[in-house]
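*Asks:* Fold the following and give me the result.
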Amino acid sequence: MAATKKKQAKTQSNSRYIIGFWTIFGIGVLIGILIFLLAGWGAFGKMPTFEELENPETNLATEVLSADGETIGKYYNENRTPIKYEDLPEHLVQALVATEDERFYKHAGIDARGTLRAAVFLGQRGGASTITQQLAKQLFTENVSDSFLERVFQKVKEWVIATRLERQYTKEEIITMYFNKYDFVYQAVGIRSAAKIYFGKEAKDLNIQESAVLVGMLKNAALYNPVRRPDLVEDRRNVVFEQMARNGYISETEMDSLKKLPMKIDFTPEGHDEGMATYFRAYLQGFMKDWIENNPKPDGSKYSLYRDGLKIYTTIDSKMQSYAEDAVHKHIAHLQKEFDRQNESNPTAPFRDIDKDEEEGLIRQAMRRSDRWYTMKAEGKSEEAIIASFEKPREMRIFSWKGDIDTTMTPRDSIKYYKAFLQAGMMSMVPQTGEVKAWVGGTNFKHFKYDHVKQGKRQVGSTFKPFVYATAIDQLKFSPCDTMPKSRFTIEAGKFGNLKDWTPKNAGNSDYDGMVTLKQALAQSINTVTARLIDKTGPQPVIDLAEKLGIDVSEIPAVPAIALGVADISLYEMVSAFSTFANQGVYIKPVVINRIEDKNGTILYQNTPVTKDVLSKEAAYVTVNLLEGVTQSGSGVRLRGKWAGERIDYKRAVTGYPYDFTNPIAGKTGTTQNQSDGWFIGMVPDLATGVWVGGEDRSVHFPTVTYGQGATMALPIWGMYMKDVYADEDLNVSKGEFERPENLSIEINCSEYGKKQESQSDIPDELDF
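*Replies:* Presented below is the predicted three-dimensional model:
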């Protein structure tokens, strides 16, 4: 009996333990469920709504694409450009799953085995966060707290969000979102940006070694950074290979071979100051801000250039842009050496033709335009204090053609240092469509922000003369074969509003004897002949033509002196104006954007060409014929590989010579007073390209025309660029003749013209000199 009672008591005691265990277990489960419910209801912090899960908020970079499909830049708060799952290499996905979440395809957001292992071994044998949990953390939770309790609650939130993401998205979509969201540092947000920045290629083109490097960075991108810690990253890459072998994605033999390969990085930063077409992108940024201001979303809100993932399809050709930048860089770096050499004996270097007071005025103007001045002024500092700050030596990094230099100098000295550098602008466009194919606004956007394509306006010199000739052809039907005397010519005061007599001189050692054809006169840039032409047409018709050609004439006075190019005009305006001649007299406004799309591919903007008839086909063609003479026997003959016996060490001054072009080229050089500006605008039938070279200030120039003329300063850039363009058969730029209009009534064949003149008994009054 006693034994029976003892047994019953033991059974009752065990029952109590069992009941107690299951009671505690049940309470634990209920508490766990309650915690999950509370987390789901937002008790531990805001949880994403269904709509937010459907469309997780991300900062998407606006992508700038070239006409040939290359990404040439981005605008962003976070440099993220989304990618589709089908564009992810298979080995990249395999590396991710093998390294970060081996049971990714078997769980529903939470890996129970991994969580239990992490709990038992306190994380010593790996963490428990699945790819989905990591995505949840990136998308919807804050940074990790220092508080243990808050970290627990945050982990619960991650679990809840992860399970919701698993119900909302497929595994492939989760992987895609994860790769698109992760920040690989150096402004490489998302796998596509990372592939471009670290390897210079699209994500779809990554090889298995490169994929392993990027997956290895997912553990801690700041620590496993291939730029700063290559050895550590290579070790981490090899761990990824081991994980891939362990999970059967690669064999042991493949793993061993891959681990022996050296790690190769092609680091290509994508900051706003780096990359291709930096000046163009700065201009485009301003264009887009204006467009956004006037084109709201359907709901009335404004698009964000930095968050909405717009795609801007530009007209820029990435190859032509690269050739243009290369030509500018090579020639200006080369020319700068000669410029510096000639300044060694210049006591006012880098300035010429000014006194100390004028030099001080230029330095003070530069001070007032500087960021330092604006910042200190905003802080309420006095002008005396601001000026004094420019005299204190500071550590700074300055530009040089051999690379940036770390040095110590005063801000005032740095201003004078930068004044000594020659600058350049270059633009290339298709005359028939207006599409701008290359835009180089300067030599280095990081150090010289001023854009010399559209922002800058400089005296155009003799490149203005074709507008005078075109007016005469259009109004008076002049032929390139008509002759005029080279002798001195005066337009008396008051005839066209000029306040005094105007008697231009011919440049250089040009004589004033004899007669020349108009074609010879333009080729040799004879000023007296241009003066005679504007005397016949009057200045106002020339200005009217320039305005129809897209030039801002608001600051151009209707006086005869404009014939020699005293007006300040932008390179952008000059190239589009010259293009009209190649486009048979039809002006077309330059086009830089073909279309704009939102992140879903909806077209928001489509370019519509803006055109107008300016000249007859005949007048335009005859003007082109005149301009061809410049490269046949004038200052542009250097493009043919001929130097006409000029005394100059061209190897020291000119890059890329000889050019040896044999195809038709119409163009005009320009050199302004004191050699402050050098120009060349050249055209073939389907491409017009202009180049300007000069100093930031007009007092920064070569001492003589030997090196300071447009044919030496600007023309070589055009020559090198076109050599590369023609060498690239994919571009298919024309080497043919300019299109001749039917029933051309103006004779351009001078041998035939002479015979006709001899047979004519009556000569029009306007040709009777």
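
*Asks:* C-alpha from now on. contacts and neighbour counts both.
*Replies:* Will do.

*Asks:* quick one: residue 106 is in a strand?
*Replies:* No. Residue 106: not assigned to a strand; according to DSSP: H, G, I helix; E, B strand; the rest coil it is coil.

*Asks:* Can you tell me how far it is from residue 53?
*Replies:* Distance, residue 106 to residue 53, by Cα to Cα, to the nearest Å: 22 Å.

*Asks:* Those two: which has the busier surroundings?
*Replies:* Remark: of residue 106 and residue 53, residue 53 carries more neighbours, 18 against 9, as counted by other Cα atoms under 10 Å.

*Asks:* Test my guess that residue 674 contacts residue 701.
*Replies:* Yes. With contact defined as Cα atoms under 8 Å, residue 674 counts as touching residue 701 (7.3 Å).

*Asks:* Give me the more crowded residue out of those two.
*Replies:* residue 701 (28 against 18).

*Asks:* pretty sure that one contacts residue 675?
*Replies:* Yes. Using Cα under 8 Å, residue 701 is in contact with residue 675, at 5.9 Å.

*Asks:* any residues in contact with both of the two?
*Replies:* residue 708 (Cα atoms under 8 Å, 6 or more residues apart in numbering).

*Asks:* if I look at the residue lying closest to residue 322 once chain neighbours are set aside, how far off is residue 591?
*Replies:* Leaving aside its sequence neighbours, residue 322 sits nearest to residue 276 (Cα to Cα, 6 or more residues apart in numbering; 7.3 Å). Per Cα to Cα, residue 276 is found 19 Å from residue 591.

*Asks:* Could you do residue 252 as well?
*Replies:* Relative to residue 591, residue 252 is positioned 56 Å away (Cα to Cα).

*Asks:* out of the two, which sits in the busier spot?
*Replies:* Of the pair residue 252 and residue 591, residue 591 is the one with more neighbours under other Cα under 10 Å, namely 20 against 15.

*Asks:* for comparison, sequence B:
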Amino acid sequence: MLKIKKLLKNKWVNIVIKVTLSLVLLLILFYGSIYYGMWGEVPSIKSLETLKQSQATEVLDTNNDLIGKFYVFDRQSITYKDFPEHLIKALISTEDIRFYDHDGVDNKSLARVFFKTILLSNDASGGGSTITLQLAKNLFGRKDLGFLSIVVNKIMESIVATRIEKVYSKEEILTLYLNTVPFPDNTYGIESASKKFFNTHTKDLSISQAATLIGSLKANTYYNPRVNPERALARRNVVIRQMEKYGHLNADDALIISKVPLVLEYRSYDPNQGLAPYFRAEIKRQLDTILQLDEFRKPNGDTYNIFHDGLKIYTTLDNTLQKYAETAMTKHMTALQKQYEKAYGNNAPWLKNKDAYKAAKIRLIAYKKLKEEGLTEIEIEAELNKKRDVELFSWNKTEIKQLSTLDSLEHYLKFLNAGMISLDPTSGAIKAYVGGIDYRFFQYDHVSQSKRQVGSTFKPIVYTAALENGIKPCTYFPIKSITYTDVENWTPTNAGGNYDNDLNYSLEYALSNSINTIAVKVLYETGIPEVINQAKLMGINSNIEAVPSIALGSSNLSVLELAKAYTSFVNESTPSTPVFITKIEDKDGNLIASFDDLNPKKQTEKAFSDTTRQVMLEFMKATVNSGTSQRLRSQYNFTNDLAGKTGTTQDNKDGWFVAIMPNLVTITWVGNDNQQIGFSNTSIGQGANSALPIFANYLEQLNQDSKYASLVSAKFETPSNEVLESLICEPSKKDGFFERLFGNKKDTKEFNEEKPKRGIFSWFRKRKND
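*Replies:* Down below sits the predicted model:
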């Protein structure tokens, strides 16, 4: 006791004691300042009880398979029962072996780290962080507090970790952790990572797959299995050894698993990549409108946020049909692009100094901006010729090149684009949707947004109106060319120059062989107002100008709109409204909206009679069997029940094909985004060559998939005896002697009718049918 008193009287001992006590007090005050929020709010136990985490909204196909997500952080939450046992064992063996023994902060591990790592410089001692500490960091992030950041944040995390342990069970902590932890490629949560890297649900992960994902947590860029597969494989095997070390795997199993190759089935859910990006973009556009409506808000009146609220969007799309559609488009467009460029050669309109190139240049945003700044043409040209690294689209592969703005313009002006939709004509359910050739580089949607001239695909509407207005299927019209003096002497022409003055064709032959001169005569005989009204009844809402050229497809319509009109031919004469979304649920599975809430009331009024429907189907079957679409039989050898119509527009700028099956309507379009540029010749640009093969590639895949056997083997309805009898006539006939001598009275009546006085049709004079 005397020694202690004497020691305390020692000057230096007193200094050490005072300094130590001061440091302890300072540390207590420092800890207290953090605890009580002087460095920023520390989540309370109450706030931890109501944790809200941003969750990705999932877009699901008709089979509830994931096709995409909307997110800030790519996260999908699942429950503890969805975690396979080996996943939990891999996590605890690698990240926190004493997880079940500590209260959020593992003091033994911290002591080990302090003595071995700091004092003995032994890097093999491991880390002192626990799963709960990591969860605290994942949930609330770290603040930038200057040079004290690491210390303050670590203390904050330890406080939060102990509070988390008081609020949640160990199972709940593991669930929170695995739903929020960051994996490679900006992916949050084990379910999102499982789907992205292995295209499987968490509950179905193998030991090797689970170990790979858990291994990436140490450094999710360095051990990214997509970018660094060798490092990821080595790290996976470290996890396997840890599981063996702690008794979760026997030595034999560990050895076998460590020899399993790392095989990914990577699926990107990035909005610009992956399956059906154009469809997902359209879904987002619709959600932006739907979720603003009062009836679809949260119970408290707030608007749902698709990037945070973890909604489930159930759609009509069929994942498999979508894959087939995208594959069909890619296969054909790759080959067609080569044909297209070869046909133009050195005369391509997209090359510098060509009219189309010059016109496109002055439409550039960069050009307009420089012009506004007062630069001369020479100065603008110099600026636009400055080179930089640019990622370029190519059908072979994307590549980065040193190019100027004008180089990029020339590169992209040459590309053909495409649109395709496939839908159930009865329900309107969209089964496949291809809005363009690559969403990363061409984000303009050619199904819903783009409107192009539809060419001869409008003719079935003209013929439908004709039948509805009393013209009989076996009515004959002369093929001879007529000049319409009241529309700038417009003279419709036919491909091949067939204008035999004595030859007349039936409606079926004229439509199936897409004869322009007769289509215009049928229009006049029926009446332009009647044809426009027929189009409206079939669901077309775009403006259709009351001019004779509509018979040849001068109207601008979208692929989606045209598809709606054609559904009426296999939906009891009633057009089906295209359906994208069937229902929307919140993250807990509560219904927000259903199909009946989201879609217009189904049209019940027939657009035309059942007799007309049956006749028109026979006409369009003939198009496939012996008309402009006959290559489906002769070249592709399809035996399916098919009807269809090709379409080609002025100067071969648009190629179309409409395919009708009993339970599926498909439309394909091909053309250049720049409407000044068409195909160099009709043989390449006609719809039968530019658009039809996409459908053919698509149907080929459907025919080979037994899952769709009933779809592709479906049969059209049998026409009534009345319809069959009305079609009994020769496809053509010659005028008799007296008709040749005195003229065709019907012709005289037909072309003396009052016609609109328009002056915009001179450009149609060279129009060729498909």
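
*Asks:* TM-score for this pair?
*Replies:* Overlay of the two chains. TM-score (TM-score structural alignment, normalised by the length of the first structure): 0.86; 716 aligned residues with a Cα RMSD of 3.3 Å.

*Asks:* quick revisit: and the residue nearest to residue 322 of the first structure, that one's in a helix?
*Replies:* No. The assignment for residue 276 of the first structure by three-state DSSP gives coil, which leaves it out of any helix.

*Asks:* Measure how buried it is and give me the count.
*Replies:* Residue 276 of the first structure is flanked by 18 other residues according to other Cα under 10 Å.

*Asks:* Would you enumerate the residues in contact with the residue most central in space within the second structure?
*Replies:* In the second structure, the C-alpha nearest the mean C-alpha coordinate belongs to residue 277, at 1.9 Å (Cα atoms, centre = their mean). Taking Cα under 8 Å, 6+ apart, we find residue 277 of the second structure in contact with 271, 439.

*Asks:* Relative to residue 416 of the second structure, how far out is it?
*Replies:* According to Cα to Cα, residue 277 of the second structure and residue 416 of the second structure sit 19 Å apart.

*Asks:* do the same with residue 194 of the second structure
*Replies:* For residue 194 of the second structure, the distance to residue 416 of the second structure - Cα to Cα - is 36 Å.

*Asks:* likewise residue 330 of the second structure?
*Replies:* Counting by Cα to Cα, the gap from residue 330 of the second structure to residue 416 of the second structure is 12 Å.

*Asks:* the more surrounded of those two?
*Replies:* Each of residue 330 of the second structure and residue 416 has its neighbours counted (other Cα under 10 Å); residue 416 has more, 23 against 18.

*Asks:* That one -> the first structure?
*Replies:* Residue pairing (TM-score structural alignment): residue 416 of the second structure is matched to residue 422 of the first structure.

*Asks:* Nearest residue to that match in space, please, no chain neighbours.
*Replies:* Nearest non-adjacent residue to residue 422 of the first structure (Cα to Cα, 6+ apart): residue 695, at 4.7 Å.

*Asks:* Can you tell me what that neighbour aligns to in the second structure?
*Replies:* So residue 695 of the first structure corresponds to residue 672, using TM-score structural alignment.

*Asks:* Give me the number of neighbouring residues for that match.
*Replies:* By other Cα under 10 Å, neighbour count at residue 672 of the second structure equals 18.

*Asks:* Residue 533 of the first structure reaches residue 470, doesn't it?
*Replies:* No. If you go by Cα under 8 Å, residue 533 of the first structure and residue 470 don't touch, sitting 10.1 Å apart.

*Asks:* circling back: report the separation between the residue nearest to residue 322 of the first structure and residue 438 of the first structure.
*Replies:* Plainly put, residue 276 of the first structure is 10 Å away from residue 438 of the first structure if you go by Cα to Cα.

*Asks:* Same check on residue 759 of the first structure?
*Replies:* 49 Å.

*Asks:* cool, residue 244 of the first structure as well?
*Replies:* Distance, residue 244 of the first structure to residue 438 of the first structure, by Cα to Cα: 45 Å.

*Asks:* and what of residue 297 of the first structure?
*Replies:* According to Cα to Cα, residue 297 of the first structure stands 31 Å off from residue 438 of the first structure.

*Asks:* swap in residue 562 of the first structure?
*Replies:* Distance of residue 562 of the first structure to residue 438 of the first structure, computed by Cα to Cα: 29 Å.

*Asks:* Show me which of those two is the more surrounded one.
*Replies:* More crowded of residue 562 of the first structure and residue 438, by other Cα under 10 Å: residue 438, with 25 against 22.

*Asks:* which one in the second structure is aligned with the more buried one?
*Replies:* So, by TM-score structural alignment, residue 438 of the first structure is matched to residue 432.

*Asks:* That match and residue 421 touch, don't they?
*Replies:* Yes. Between residue 432 of the second structure and residue 421 there is a contact at 5.6 Å, judged by Cα under 8 Å.

*Asks:* ranges for the helices of the stretch 351-500 of the second structure?
*Replies:* 355-362, 365-372, 377-384, 405-413, 459-468 (DSSP state H, counting those that start in this stretch).
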